[in-house]
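[1] sequence unknown, structure follows:
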C-alpha cells in the first residue's frame, strides 16, 4: 500500500512534493479550499496508513503526522481557513495526537515524566481567576501552548531514532512552510508601494501578524540552511534550495519582526558550532563536506541579501534591527530596553509585580492581561512572565523544568551533529517564547522534537565494526545522508 510519508521523504520525489507545496501556497491566495481539501484527504489517508505499517513503527508515524499537519497552521492562518482548519490547529493536533503516540510507543522515560509533571503543575492556575474577567477563550489561548509543551516532551522522549530519520523529518516540517512563504510573496504588494517604518510590517507578512510569520519563516531559514550544511536536498536540487533559502531570508527580514529571524539564524550558528567538532572520519561517513569552505560564500550571500533588503526599505531595516523607533530618531523618546523590545520589557516587569503579589499560585490563567496597570488588555508576549504571573511559584518551577530538559537533551545526544540539531531545535522553540509566548505551534513542536533519543553505537558494536561491511556499519551511528536508503526502523 502507498505510504504517504514514505513518498514525502524520498529524495527522488523531493522536487514533486516541493512543487505541490508551492502550488498549495499559490492557490491559497485565491481560495483556501484546495489547501483544506488537500489537508483532510492526506490527514485521513495517513491515519489509514497506521493500520498498514508494522506496530513498532506506528508511534513514529504519529510523530510524522504531528510534524507535517501541525505545520499547516501558518498557511491556515494566512489563508483565513478557520474554522475548516482551526486557527490554533497545531495546538489541537499536538494535544490530541501526542497521547495517542504515548499509548502506541509504550516507552516511558525519565524525561517524559518531566513532561507529565509540567502538565500536572499547569492545572491549579486554571481553577481560579483573581480578575473575575477571564473567559473560556482567554484560558484556552493561554494554557494550550503550555499543555502542548508538556505532552510533546512526554511523547517525543519515548521515540528512539537514528540520525537519518531525524534529518528526514526536515521535509514534513518545512514543506508547509514553503507554502506559507509562497503565499506571503504573492500577497506582498509591489515593494515600491510598501511604506516601511520602524515597526512590524503586515504587508510583507501576507497581511497577517508579522511576529508569527517571522517565526515561521525563521524556521524555514534554519531548515534550508541545514540542508546546505549537511549536503542534502529538500527541493531535489541544490541550486533551488539555495534560492529558496534566499527567499526565506529576504521575506523574513522584510516583515520587520526580528525575533523569528534572529531565532532562525541562531539555530544555524549552533549547528555550525557543533559541526566544527566533527572529525574528518565522521564527516566522511556522513558525507558532509567541510562546511568551513561555505563560510565565506554564505557570508557574502547573507551580506548581499541583507544589503538588498536594507536598500529596498530605504535603510529602515538596519535601523529596525538596531532597535530604533520613530521617536528615538526624532529625539522625542529615549532608546532603552523597552523601546528595543517593543514594550515587552515593561509588560514583563508588570507581570513580575503580579508574581510578587501572588507568589504561591499566581493570578490564574488569562488574568494577567486584566490586572496590569499600564499594559492592561495586552496579551502576554513573554511566556516566562506569563508563567510566574499566572501560575506563581508553580510557573517558576515549570520554567526550571524547561531548563532541565535542555540539559538532559544536551547530555544524551550521542555525537556532535545530532547534538547540534537537537540543541538548535530546542533553543529556537525556547527563544520564541520570549517574543511570541506560545502563540504558534513552533515552540511545543520544536521543544518536543528536541527530546527524541538518537541511537548510539554500543561498545560491542564498536568492536564488531572492524568485522562488518561498510553497508552494515552505516546501520549504526554515522548514517550517510542518502535519504532513499532503507535503514532498520525507518518507515
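    Happy to help now that I have it. As the structure is a computational prediction, the values presented were derived from the model and not from experiment.

[2] When you work out contacts or count neighbours from here on, use the C-alpha atoms and nothing else.
    Noted.

[3] Excluding chain neighbours, give the residue nearest to residue 229 in space.
    Using Cα to Cα, 6 or more residues apart in numbering and skipping residues adjacent in sequence, the residue nearest residue 229 is residue 291, 6.0 Å away.

[4] ok, that neighbour - contacts?
    Contact analysis of residue 291 by Cα atoms under 8 Å, 6 or more residues apart in numbering lists 229, 272, 275.

[5] So which of those residues is surrounded by the most neighbours?
    Highest neighbour count within the contacts of residue 291, by other Cα atoms under 10 Å: residue 275, with 23 neighbours.

[6] circling back to that earlier point, gap between the residue nearest to residue 229 and residue 285?
    Look at residue 291 and residue 285: by Cα to Cα, to the nearest Å, they are 15 Å apart.

[7] Mind giving me the packing neighbours of the helix or strand harbouring residue 229?
    Taking DSSP states H and E as the criterion, residue 229 maps to helix 210-230. Counting contacts by 3 or more Cα pairs under 8 Å, 6 or more residues apart in numbering; DSSP states H and E, helix 210-230 is packed against helix 170-187, helix 238-254, helix 258-275.

[8] by how many degrees do that helix and helix 258-275 diverge?
    Here the directions of helix 210-230 and helix 258-275 differ by 20 degrees (axes from the mean of the first three to the mean of the last three Cα atoms, to 10 degrees).

[9] what's the closest of the contacts of residue 291 to residue 388?
    residue 272 (34.2 Å; Cα to Cα).

[10] let's bring in a second one:
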C-alpha cells in the first residue's frame, strides 16, 4: 500500500474509535461537533482555500450530520446547514465565485416573496419563526453551495477526496448502529420503519445517509481501490452499509443509493474505452451477484419481513392502503394549497399550520417539490425549473464529471422523501455544478 492508502485505513479505524467513544460517553458528541467546525475553519483559512478546502470540510460535515444527530451532538437542527453556509461565504471571500452565475442569485431572490408573506402574518409567534428558519435553511444552504461550486474548476483527485470525506463519518455511523443493535433479528417485529436498527434516530434520515454511503463505498471500490487491502476494506464497508440501510426498513435511502450506483456505472461505461467497457461488464455482473447476496441475507435476518416491507405489506402480509407511509396525504394538501394560492403561495413555513386546519394535526412536509409549490406558488415553479434544468445543461459541457448524474439523482430522489431535513441534498446537488478536469489546473482557473 502507498502512503495515501495507509492514511485511508488509519482514518477508517479512527472513525471506528470515535463511534466507540461517543457510544459510551455521549456528551462528548457535542465536543466533537464543535471541534469539527473549529478545526475545519482553521484548516480553510490556514490554507487560504487554495485547493477548495471549504468543499473538503463541508463534505465531512455533511457526512457527519446524521451521526451527530443520533448521538446528540448537533447543537441545533440547523447546525450543519449553518456551518456549511458559513464555509461557502468564507470561500467567497478567499476564492471568489463565478461572475456569470446569475441563475443562482435569481434562485435566492425567488425565495424572498414567500418569506415576506409569512412575515406579514398577524400572529408571528415563535413557532412560525421556527418554521421559517426550518424551511428556508435548506434552500439557502443549497443556493450558497451552488454559488460557490458553479463552474468552479477542480481536478478529479479533488473530487475523489470529497467522496472519501463524505464516507469517513459514515463509517462512524455504521459502527454506532452495530453497537446500538448488534442483532437485527432480535429487534425487528414488524414492517414499519425501525428506530431500533437506526440507532434510536429517524430511520428516514439514517437510510438517506446510508444510501449515500452505499454509493460512496461502491465508487471507492470500483474507481479508487488499487491494492487488495483497500479493495477488501471498501468491499466490506459497501456490504455492511447496504445491509444496515436495508434493515432500517426505510426504503427511500436504499432506492436512492441503488439508483446512484446504476447511474455511475452507466456514465463510466459511456465514457471509458473498449478495455474499460470489458472490465465494467464484469463489475456489473459481480455487483449484481453481491447485491442479491446482501438482499438474501437481509431477508433471512428479518425473517422475510423486509420483503413484505418493499411489497408494501404489513407483517401479516396484507397490502397497506398507502404506499408512502402517509406522505400522499401531506402531498395532497400541499397541491390543494397550491391550487388555491397559485401566484404567491401560502408563505414559507405556513404549510404546516394550514395542515393543522385541514387534517387536525401539524405535520411537516416530507416532499420539497410539493412544499415549494404550496408555500412559494409560481415562484416555486421557477425555483424548481432552475434546480432541475441547470445541472442537466452543464452535463453536456462537463462530461468528465462521472459523478454528476449520480449526485443529481441523490438530490432529486432525496427531496422527494426526506425534503431538505439535512444538508446532504443541498451540498451534493452543488457538486453537480463543478467543472471536473483530469489534469492539474492553475490556481487562477479555479476562481
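    Thanks, I have the structure now. Bear in mind the structure is a predicted one, so any value in this text is a computation, not a measurement.

[11] Report the TM-score for the pair.
    Once superposed, the chains reach a TM-score of 0.90 (TM-score structural alignment, normalised by the length of structure 2), with 438 aligned residues with a Cα RMSD of 2.7 Å.

[12] follow-up on the earlier one: return the mean post-superposition distance for the helix holding residue 229 of structure 1 against structure 2.
    With mean Cα distance after the TM-score superposition for structure 1, helix 210-230 of structure 1 departs from structure 2 by a mean of 0.6 Å once superposed.

[13] Could you measure from the closest residue in space to residue 322 of structure 2 that isn't next to it in sequence over to residue 365 of structure 2?
    Nearest residue to residue 322 of structure 2 in three dimensions, chain neighbours excluded: residue 328, at 7.4 Å (Cα to Cα, 6+ apart). Going from residue 328 of structure 2 to residue 365 of structure 2 by Cα to Cα gives 11 Å.

[14] just residue 373 of structure 2 next, same as before
    Between residue 373 of structure 2 and residue 365 of structure 2 the computed distance is 12 Å (Cα to Cα).

[15] who's more crowded, these two?
    A direct count of neighbours by other Cα under 10 Å for residue 373 of structure 2 and residue 365 places residue 373 higher, at 28 against 25.

[16] Alignment lookup: the more buried one to structure 1.
    With TM-score structural alignment as the criterion, the equivalent of residue 373 of structure 2 in structure 1 is residue 388.

[17] Its match against residue 355, yeah?
    Yes - applying Cα atoms under 8 Å as the test, residue 388 of structure 1 and residue 355 come out as touching, 5.6 Å apart.

[18] so the residue nearest to residue 259 of structure 1 when sequence neighbours are not counted, which of the three states?
    Distances taken as Cα to Cα, 6+ apart place residue 435 nearest to residue 259 of structure 1, at 6.1 Å, with adjacent residues excluded. Applying DSSP: H, G, I helix; E, B strand; the rest coil to residue 435 of structure 1 yields a three-state assignment of coil.

[19] Can you tell me what residue 435 of structure 1 aligns to in structure 2?
    Under the alignment defined by TM-score structural alignment, residue 435 of structure 1 is paired with residue 417 of structure 2.

[20] Residue most distant from the centroid, structure 2?
    Here structure 2 reaches farthest from its C-alpha mean at residue 122, the gap being 35.9 Å by Cα atoms, centre = their mean.

[21] Would you confirm that residue 316 of structure 1 contacts residue 197?
    Yes - between residue 316 of structure 1 and residue 197 there is a contact under Cα under 8 Å: 6.6 Å.

[22] which of the helices and strands packed on helix 210-230 of structure 1 is buried the deepest?
    Most buried of these by mean neighbour count (mean count of other Cα atoms under 10 Å) is helix 170-187; its value is a mean of 24.

[23] what's the average distance of it to structure 2?
    Compared with structure 2 after the fit, helix 170-187 of structure 1 shows a mean deviation of 1.0 Å (mean Cα distance after the TM-score superposition for structure 1).

[24] What's the match for the residue nearest to residue 322 of structure 2 in structure 1?
    Per TM-score structural alignment, residue 328 of structure 2 is aligned with residue 345.

[25] and what of residue 181 of structure 2?
    In structure 1, residue 181 of structure 2 lands on residue 188 (TM-score structural alignment).

[26] show me what contacts the nearest residue to its match once chain neighbours are set aside?
    Excluding the flanking residues, the one nearest residue 188 of structure 1 by Cα to Cα, 6+ apart is residue 204, at 4.9 Å. Residues in contact with residue 204 of structure 1, defined by Cα under 8 Å, 6+ apart, are 184, 185, 187, 188, 189, 210, 251, 254, 255.

[27] For burial, what's the neighbour tally of the last one?
    Translated: residue 255 of structure 1. For residue 255 of structure 1, using other Cα under 10 Å, the count is 28.

[28] wait, it sits on residue 215?
    No - at 10.2 Å, residue 255 of structure 1 does not count as touching residue 215 under the criterion of Cα under 8 Å.
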